[in-house]
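[1] Sharing a sequence plus its predicted fold:
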Amino acid sequence: MNLEDLKLNITDIIANDDLAVQDKLMEICTFLSNNVPYYNWVGFYFANHETKTLHLGPYFGAATDHTVIPFGKGICGQVANSNQNFVVPDVTAQDNYIACSITVKSEIVVPLFVNGINIGQIDIDSHTIDPFTEADERFLEFVNSEVAKLF
């Protein structure tokens, strides 16, 4: 499995005029989870800058209680403040980690920018310790650049 090979599928999902925005996001989450073996939970969070909270959007994976996350809390909340990718090779080593499931071993969060504003992020949990590489970061930046076209 080569992440580069998946890019065309992402552009095809974005270009599908038969799907609403939320359906495209769900399709992306499902596609990524089904095609990258160590992407065990894939979801989008969207920012409300007035309340300084993130709100869960479409996702694929186990149900989560974390539907609203304050900026600064957990990995996602930190990315909302920093506007930077955050790769966590081992979630047990993070002080400011919000545990979603005992099976989650690592996490990657990449911010989603529209017109230079961080409107949200893609969040991926893995049941594997330290699976994420720079290739994952670049690929997820590409995914978000495509998703940004929807807004």
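    Received the coordinates, thanks.
[2] contacts, neighbours, all on C-alpha from now
    Fine.
[3] you'd agree Q84 is in a helix?
    No. Going by DSSP: H, G, I helix; E, B strand; the rest coil, the assignment for Q84 is coil, not a helix.
[4] so who does it touch?
    Listed by C-alpha atoms under 8 Å, 6 or more residues apart in numbering, the contact partners of Q84 are 110-111.
[5] Can you tell me, leaving aside adjacent residues, what's nearest to E107?
    D125 (4.5 Å; C-alpha to C-alpha, 6 or more residues apart in numbering).
[6] Helix or strand for the one you found, just tell me which one.
    strand 117-126 (DSSP states H and E).
[7] who does that strand touch, helix- and strand-wise?
    Under the contact criterion of 3 or more C-alpha pairs under 8 Å, 6 or more residues apart in numbering; DSSP states H and E, strand 117-126 touches strand 41-48, helix 74-82, strand 106-114, helix 134-147.
[8] Second structure follows, compare the two:
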Amino acid sequence: MSELKKRISVILEAPEADINTKLLKICQLLDQEIEYYNWTGFYFRNGDKEELVLGPYVGAKTDHTTIPFGKGICGQVAVSGQTFVVPDVHQQDNYLSCSMDTKSEIVVPILKDGKNIGQIDIDSHKVNPFTKADEALLEWICQEVGKKM
């Protein structure tokens, strides 16, 4: 994971790229390097509204381009500000299905000045693939992204 962190740092420090280009490159890198990441994307708070709007992502098209706070895993993380790992989405009551292939999900908040401004959302086609190393990597990514926002 340390090699991935180095490569992500290079992406985030690139002076010529705007933030959306950088975020898309991060999604692409994670998608290429971690085989059980099958949908990788960012959601961001829509101004002062209590909703999330889809940002850069890699994976199948989703109908969930706007998610109200509290709805689904992403909406819950928008409220709690805490990482949420769902080992099996079929066991989760408040799950928004994006794909029939999705079996698990991890959502990590992006905080700026203590406020939740967005999150990274990863879906997997495997049950329970996410490890503490995944959590640590994604939390680090979100911390670094928060510094750039």
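    Sure thing, it's come through. Here the structure is a predicted model, which is why all the values come from computation and not from measurement.
[9] and L3 of structure 1, which of the helices and strands packed on strand 117-126 of structure 1 is closest to it?
    helix 134-147 (6.5 Å; C-alpha to C-alpha).
[10] Go ahead and confirm the residue nearest to E107 of structure 1 touches S101.
    No. Here D125 of structure 1 does not reach S101: they are 9.6 Å apart, not a contact under C-alpha atoms under 8 Å.
[11] who's more crowded, the two?
    A direct count of neighbours by other C-alpha atoms under 10 Å for D125 of structure 1 and S101 places D125 higher, at 24 against 12.
[12] Look up how far E144 of structure 2 lies from the corresponding residue of structure 2 for the more buried one.
    Taking TM-score structural alignment, D125 of structure 1 has D123 as its aligned residue in structure 2. Distance of D123 of structure 2 to E144 of structure 2, given as C-alpha to C-alpha, to the nearest Å: 21 Å.
[13] Same check on E13 of structure 2?
    E13 of structure 2 is 10 Å from E144 of structure 2, by C-alpha to C-alpha.
[14] again with N116 of structure 2
    14 Å.
[15] okay, these two: which has more neighbours?
    Shown here are N116 of structure 2 and E144; by other C-alpha under 10 Å, N116 has more neighbours (19 against 16).
[16] Which of the three states applies to the residue sitting furthest away from the middle of structure 1?
    Most distant residue from the mean C-alpha position of structure 1: D18, 23.4 Å away (C-alpha atoms, centre = their mean). Judged by three-state DSSP, the three-state class of D18 of structure 1 is coil.
[17] Can you find the partner of I98 of structure 1 in structure 2?
    Checking TM-score structural alignment: I98 of structure 1 goes with L96.
[18] For D88 of structure 2, which non-adjacent residue is spatially closest?
    Nearest to D88 of structure 2 is S104, by C-alpha to C-alpha, 6+ apart, at 4.8 Å.
[19] OK, contacts around the one you found?
    Contacts of S104 of structure 2 by C-alpha under 8 Å, 6+ apart are 85-89, 123-129.
[20] how about 10 Å then?
    S104 of structure 2 makes contacts with 36-37, 85-92, 122-130, as judged by C-alpha atoms under 10 Å, 6 or more residues apart in numbering.
[21] Can you work out which residues contact both of N116 and E144 of structure 2?
    I110.
[22] Aligned against structure 2, show me the partner of A63 of structure 1.
    Under TM-score structural alignment, A63 of structure 1 pairs with K61 in structure 2.
[23] and its match, how far is that from K22 of structure 2?
    Taking C-alpha to C-alpha, one finds K61 of structure 2 at 20 Å from K22 of structure 2.
[24] Comparing the helices and strands packed on strand 117-126 of structure 1, which comes out most buried?
    strand 106-114 (a mean of 25; mean count of other C-alpha atoms under 10 Å).
[25] Counterpart of S2 of structure 2 over in structure 1?
    Match for S2 of structure 2 (TM-score structural alignment): E4.
[26] Who are the contact partners of that match?
    135-136, 138-139, 142.
[27] got it, and K103 of structure 2?
    86-91, 97, 123-129.
[28] Name only those of the residues you listed that count as buried.
    By neighbour count, with 16 or more other C-alpha atoms under 10 Å, those hold 86-89, 123-129 as buried.
[29] So the residue nearest the centre of structure 2 versus E16 of structure 2, what's the distance?
    The geometric centre of structure 2, computed from its C-alpha atoms, lies nearest to I120 (C-alpha atoms, centre = their mean), at 1.4 Å. Remark: distance between I120 of structure 2 and E16 of structure 2 (C-alpha to C-alpha) = 23 Å.
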